[in-house]
Structure formats: structure tokens, C-alpha cells
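S.K.: Sequence and predicted model, in that order:
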Amino acid sequence: MKEIDMEITLSTTKKTKPQADKLEFGKVFTDHMFIMDYITGQGWHDPRIVPYQKITLDPSAMIFHYGQSVFEGLKAYLTSDKEIFLFRPEKNFQRLNKSNERLCIPPIDVDKVLEALKELIRVDQGWIPDAEGTSLYIRPFVIATEPYLGVAPSDRYQFIIIMSPVGSYYKEGIHPIRIAVEQAFTRAVNGGTGEAKTGGNYASSLKAQEVSDKEGYAQVLWLDGIEKKYIEEVGSMNVFFKINGEVVTPALNGSILPGVTRDSIIELLHHWNIPVSERQISMDEVYQAQKAGTLEEAFGTGTAAVISPIGEFLWQGEKLSVQNGETGELSKKLYDTLTDIQNGRSDDPFNWITKVEQKVIQN
């Protein structure tokens, strides 16, 4: 691993940590943050850990006008042995660079920023909750900061990492959710920014989510933007279907985000010798399988929930039940296996875990 030489300024005023049973996602943040700057001709420079604080930008900063921004999401876990685990963090930073490339943002050095993240975690290691199902959510992001009203790649950027303790996604075990198949709005198309993790993708999904919320559905199932026929994602997650013994997930096609959890699920299924394929799958195929009784399970995958079982689809006015609205056996096994590895409750045969060595921080 590459070492990173950076300045660390510790906060003199510590925040009050929330109780584990009162944690809300993305509401409370740790005492410190990591920042690094970029200027064309100088490159990435001045890496530093500083007290969590507001950032000041010029009103003409290009992020506000042309949306040059990317982000990632990953977690740190505290095991029962008080070890700190990260789950495949290099994958997140590699994906960040792919998003950077699509948005014309200069790449980061994956090894160096991973070392910076470890140091930030060590500084705020007391913020990692230890209650069952809790973790420290980590949000790295890049924004364009050059003050310029011109449609062109920025010459200045900031790379920032903030962290937030979060509770269990499922308070009382995993439960299937109801999904509405989206027919009017489009999330992304091949050639767009669908495979990049950029804020604009999420902003464009809000209207469809607002409509589905009013109809009592937790998420929307996105179809392709051209024919409105082929399945792509569910909400902000990748999606899987178990049909007649085979697990199928939409193939990465340029408009689908390549999820780290998605990749891990596929690797696990291969490891268990369960047939799995990445291919084009239509909503009509899912409909026909449900009618024939061969649609055995459906679930979304992502960092926050890991596995989110789907119990019902609403498509063209018809409600399609999956697994009688109950969590399927495979969904539960995948969830238990991944969370056991992430939390150090079981062995890691895939070398997915990165340990963060702890140390005493002197104020």
C-alpha cells in the first residue's frame, strides 16, 4: 500500500454520539472529515483530516451549474472482537474512478485514498457503533469547485470523505417490499450516465419515487429507456430474480450501476454452484414466470440493505405476488452470509475484508 503524507487537525470540541437504538441514516456525522484538493497542472494535493465543518464555495462554482460530482457509499463494521472491518473498499474507489472518467473528473490514487480513509476511521474509531446490525457509513465524493460559468470540465475539484453512524436497515429482520414497475419515467439509457454514481441520476429518479410512494409502494422497478421492456434496476439497487432454479440479473449494459454487492452476490452464487446468469430480462418474462409458478424469488442488492427481498410487483395495474409475499430461502441465506462476513462472524474465503489497524489518537 502507498503511504499518504497528510496533516491531521483534531477537533477540540467533541460531538455527543447518538444512542445505537436511535440512529437514523445520514443524520449525524463524526467529528472529522478528509479533504483533498485538485488544480489542473498541480494534480491532487494537500490531503488533510480536519474537524467536520461546512465548506465554502463561490456561487459560480461549477458543481452548482453543471453537476460535475460523483460519490460512493461503503461501511466500516466493528466485530465482536472489536476489530474494524471494511468490505471490499478498493472496489468502491475503483468504481469512483470509473465515475470520474465519465464525468471528466481527474482520477484519484486508489491506494492512497484507501490509506487516508483508514486513518480517518482510526481518528474517529469511537464513532463505530457496536450494536447488532449497526455500522459506520462512509461517503466519499468529488465536487467541481472552479468559479466559472462555462460548460467545460472544471479545473478545480475537492475530494471529501464524511462518515455517519447508522442503525440496522431492518429493525426486525428482513421483510419483502412492494415494488411498482415504472412505465412513464426513465432513469438512464446506454450512453448516458447510468453506470456512473453521480448525483444527477438520483435527482432524476425522485419524481417516479414520489409517485410510487403515494400509491403505497416502497420503490420503483426501472425499465430500459428505449423500449420500456427490459429490467434494469430497482430503486437505487441492482435486482435479481430466481426463476425455475436459475438466478438472473440484468447484464451491465452502460446504463446500470455495477454494484459491489451485486458482484459479491454473483461470486457467492458461483461458489455455491447455483446457476446464475447476467443477461437481458424483460418484465414480460418475469410476468410469465410468475403466472407459471416458476418465479421463486426476487430481491434488490446494495450497500445499505445488502439484500432487499421483493414480495410484490405492480405492473400494468396487476399485482404480482412473489414467494407469497415472504422472504425467500436464497435471499435470507445471501443476507446472512454477507453480513456474517462483513461483521466477522464467519470466515472470509474471498478475501473481501480489509482490516483497519487501530491506534490511540492523542489530543
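M.R.: Structure received.

S.K.: going forward, measure contacts between C-alpha atoms and count neighbours the same way
M.R.: Fine.

S.K.: Relative to residue 118, how far out is residue 96?
M.R.: Distance, residue 96 to residue 118, using Cα to Cα, to the nearest Å: 17 Å.

S.K.: what's the burial count for residue 53?
M.R.: When neighbours are defined as other Cα atoms under 10 Å, residue 53 has 9 of them.

S.K.: Next one: it relative to residue 357, how far apart?
M.R.: For residue 53 relative to residue 357 (Cα to Cα), the value is 26 Å.

S.K.: Can you tell me the closest non-neighbouring residue to residue 253?
M.R.: Leaving aside its chain neighbours, residue 253 sits nearest to residue 190 (6.6 Å; criterion: Cα to Cα, 6 or more residues apart in numbering).

S.K.: Count the residues that sit near that neighbour.
M.R.: Count around residue 190 with other Cα under 10 Å applied: 15.

S.K.: contacting residues around it?
M.R.: 253-255 (Cα atoms under 8 Å, 6 or more residues apart in numbering).

S.K.: just the helices in this protein please.
M.R.: Using DSSP state H, the helices of the chain run over 62-66, 89-102, 110-123, 199-203, 206-214, 260-271, 283-292, 329-342.

S.K.: of all those, which lies closest to residue 232?
M.R.: helix 283-292 (9.9 Å; Cα to Cα).

S.K.: which parts of that closest one are buried?
M.R.: 283, 286-287, 289-290 (16 or more other Cα atoms under 10 Å).

S.K.: now swap in stretch 196-212 and tell me
M.R.: For stretch 196-212, the neighbour count (16+ other Cα under 10 Å) marks 196-198, 200-201, 205, 208-209, 212 as buried.

S.K.: now do stretch 317-335
M.R.: Going by 16+ other Cα under 10 Å, stretch 317-335 has these buried residues: 320-323, 325-328, 330-332, 334-335.

S.K.: Now do that stretch: everything it contacts.
M.R.: So stretch 317-335 is in contact with 174-176, 265, 268, 287, 290, 295-299, 306-314, going by Cα under 8 Å, 6+ apart.

S.K.: structure B:
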Amino acid sequence: MLTFTTNSRTDPMPDEERTAILADPGFGKTMTDHMVRIKWTRDGGWENGELLPYGPISLDPAAGVLHYGQEIFEGLKAYRHEDDSIWAFRPEANAERLQRSARRLALPELAVEDFVESIKVLVEADKNWVPEYGTGETSLYLRPFMIASEAFLGVRPSHEATFYVIASPAGAYFSGGIKPVSLWLSTEYARAGEGGTGAAKCGGNYASSLAGQVEAVAHGCDQVVFLDSSTHTYIEELGGMNIFFVHRDGTLVTPELTGTILEGITRSSILQLGSELGLQVVERRIPIDEWKDGVASGEITEVFACGTAAVVTPVGTLKWDGGECTVSTEPGETTMKIRETLLDLQYGKTADTRGWMQRLV
């Protein structure tokens, strides 16, 4: 297991300024005082980690990440509980997904225990940035990422990589509160293709979703939903969230993993929670017409999206070129039950019987 040296900031943000930010943190707007860095080389492997003052990264203009997009990242949250302890939700699952992403992007794999320790080191240093318990859906958002840092021009895997963790206090992802969002069905763009990087958490997948998101906003929608790139028939995911459908017989359905869909930590947790709540959980390919027809017939009673940032978000309307359908104008009962179950666990309001929570501080 790696060890970490500490170089604490000599000029941390004053308490008064930090308190004002935590009162209304938004999402991803302000970074904490420190960051973690771990370097890797092909010949030497992983070096011991460092806690450093947060600040700009120095990169050679020829660094591989800038030219060939060789980078991956993760996203998870730290939650303050009523006893003032600070916890993370399934961080080892994020570590394992980062390893899968690394294999796909030809980057080095960081051990699970070193990933988790890097999170602990940063949260311990910046624990005053974790919002107080009872202040709504507030948390400290953690962003681990890895980049190809070798300076070279040539299409091959980088011989050097650097792993970082930064953090930002976060409020509710959707500032308007819990209300159904509208989705635009993208038929011109695809998020990922067969054999590509769709199952990895890398920046290229998000970059490819942005044109669809711009299109969604232009049509008055909050988010975009993508179809498979081969047949343009099957539902895959949103630009940054997985999607679920609740049927009137109590079945909970989500698109199966095909190699083009990101395996969300929240998604996998909901699959288990759904079964525990008495729902029949199904993973399968879902034609887009099933969504449209299911809403029209009443077969589909609720739709929701999920992800680390937004947790569980009800979906109301699907719009496409030439039509739209609305499943509900209010959050559904099953959607809210799953959402509350997750949040109560994350904030320590209910017992963790599954071993999903890990104490950081």
C-alpha cells in the first residue's frame, strides 16, 4: 500500500469565506484547499502519493492527454453524518471501475486500497469543507482522475501517468428541487459505439454527448437521451446518467450493459435495492418505441434517471422531432422510495446492512 506525504497549504481559505460558500455551494464551482497526486512511470510503477495545495497542473505542451485524450476519471461524494463523522458510498466500486476504465484506455491500474486511501487523505485534510449534517442534499464531491502526462507525439500508450484527486462542496444537482425533468431524444448523435469506450468513464464519452445536450436545450429540454449507434433503436443512457422504467405490474427495467453503456455505481445499487423493495428487476434491451407506447398505454408508470451527482431524478417528458410524451408531471412513488432509501443510507439515517458505506474521517 502506498504512503502519502503532506504539504499543507499555508494560506487556506478563511473560515468566513468558506462558510459563505458552503451556505450555497452550487455544484463544482469552488475547489477545496488541497489535492492529492500520485505519479506512475512504466519502469518504476506507482510512486508514493502527495497531499498538495490545490493549484494549476504544470503540463508539457506535448503531454499525451492533450493530443490523444488518454484520461479517465471518477465521481463520488463524502457525506457528513449526525455524529460529525464523514463517509463515502461504495468507494471501492469506484476504484474497481477506474481500473476497468484504465484497462480500456491503456493506462495503469491503481490498487483499490490506494484509491480509497487517496480519498481519505484528501477528506481528512479538507474535512471542514464537508457541509454540515442536516443542510439538505449537500456533500463534498470528489473527483479522482488520471491523465497521460508523458511528453511525446506518437500514437501509443503513455509511459507516464499521473493520478489526482480534487474536491468541491456540492448542493443539490438540480437547483429547482425534485421535479420531473424533460429529455430530448437524440437521433442525430450517439454517445458511444460498439467496440468503443462507452463502458469506460473517460472524457471523450462526455465530449461526444455535448452536441446532443446543446440540441436538447435548444428544444427546451433539461437533458438528452441517446440510442444505440448501430440501429438507432434501443435506449442507452443520458449524457451522464443511467435510466430506469417502472411498469404498472411492479417491474423495474433498465437497459442491459452492452459495452456502450457506463456501469453506474448508483445504477448497480438500485438494481439491488429494487429487489429488496419487492420489485421485479430486469436488465434488457429496450426499444425506444416501448417507451413511447408504454406511456401512451399506461404500461410505463414512472421513468427516472440516476447517477452520483443527481442521485435519482424523475423524468416527466420525452420529446423528439415531431412529438412528445409525458409519463407524469409529479415524481412517482417508486422513484421517490428508491431515492429516499439511497439518501437515508448515504447520510447515515438508516443502518448500513449491506456494507456500502465506508468511514473516511
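M.R.: On my side now, so go ahead. The structure displayed is predicted, hence computed values, not measured ones.

S.K.: before we move on, back to that, just send the buried residues of helix 283-292 of the first structure back as JSON lines, with distance to residue 90 of the first structure too.
M.R.: Shown next, in JSON lines, are the buried residues of helix 283-292 of the first structure (distance: Cα to Cα, whole Å):
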{"residue": "283", "distance to residue 90 of the first structure": "34"}
{"residue": "286", "distance to residue 90 of the first structure": "34"}
{"residue": "287", "distance to residue 90 of the first structure": "38"}
{"residue": "289", "distance to residue 90 of the first structure": "37"}
{"residue": "290", "distance to residue 90 of the first structure": "38"}
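
S.K.: any idea which of the residues you listed is the one closest to residue 347 of the first structure?
M.R.: Using Cα to Cα, these come closest to residue 347 of the first structure at residue 286, 35.1 Å.

S.K.: gap between the equivalent of the closest one over in the second structure and residue 217 of the second structure?
M.R.: Aligning on TM-score structural alignment places residue 286 of the first structure opposite residue 291 in the second structure. In this structure, residue 291 of the second structure and residue 217 of the second structure are 21 Å apart, going by Cα to Cα.

S.K.: Equivalent analysis for residue 326 of the second structure, please.
M.R.: 18 Å.

S.K.: who's in contact with the aligned partner of residue 85 of the first structure in the second structure?
M.R.: Alignment note: residue 85 of the first structure maps to residue 87 in the second structure; criterion TM-score structural alignment. Residues near residue 87 of the second structure by Cα under 8 Å, 6+ apart: 78-81, 346, 357-361.

S.K.: try it again with 10 Å
M.R.: Going by Cα atoms under 10 Å, 6 or more residues apart in numbering, residue 87 of the second structure touches 77-81, 120, 123, 346-348, 357-361.

S.K.: which one of those residues is nearest residue 236 of the second structure?
M.R.: For the contacts of residue 87 of the second structure, the nearest to residue 236 of the second structure is residue 77 (24.8 Å; Cα to Cα).

S.K.: mind checking what that closest one lines up with in the first structure?
M.R.: Checking TM-score structural alignment: residue 77 of the second structure goes with residue 75.

S.K.: number of nearby residues for the counterpart of residue 115 of the second structure in the first structure?
M.R.: With TM-score structural alignment as the criterion, the equivalent of residue 115 of the second structure in the first structure is residue 113. Counted by other Cα under 10 Å, the residues lying close to residue 113 of the first structure total 22.

S.K.: what about residue 113 of the first structure, distance to residue 11 of the first structure?
M.R.: 21 Å.

S.K.: cool, residue 187 of the first structure as well?
M.R.: 41 Å.

S.K.: Who has more neighbours out of those two?
M.R.: A direct count of neighbours by other Cα under 10 Å for residue 187 of the first structure and residue 11 places residue 187 higher, at 27 against 14.

S.K.: Over in the second structure, tell me which residue corresponds to that one.
M.R.: Aligned by TM-score structural alignment, residue 187 of the first structure pairs with residue 191 of the second structure.

S.K.: same deal with residue 47 of the first structure?
M.R.: Counting by TM-score structural alignment, the partner of residue 47 of the first structure is residue 49.

S.K.: That match touches residue 7, doesn't it?
M.R.: No - under the criterion of Cα atoms under 10 Å, residue 49 of the second structure makes no contact with residue 7, lying 11.0 Å away.

S.K.: if you count what's nearby, which of those two comes out ahead?
M.R.: residue 49 (21 against 11).
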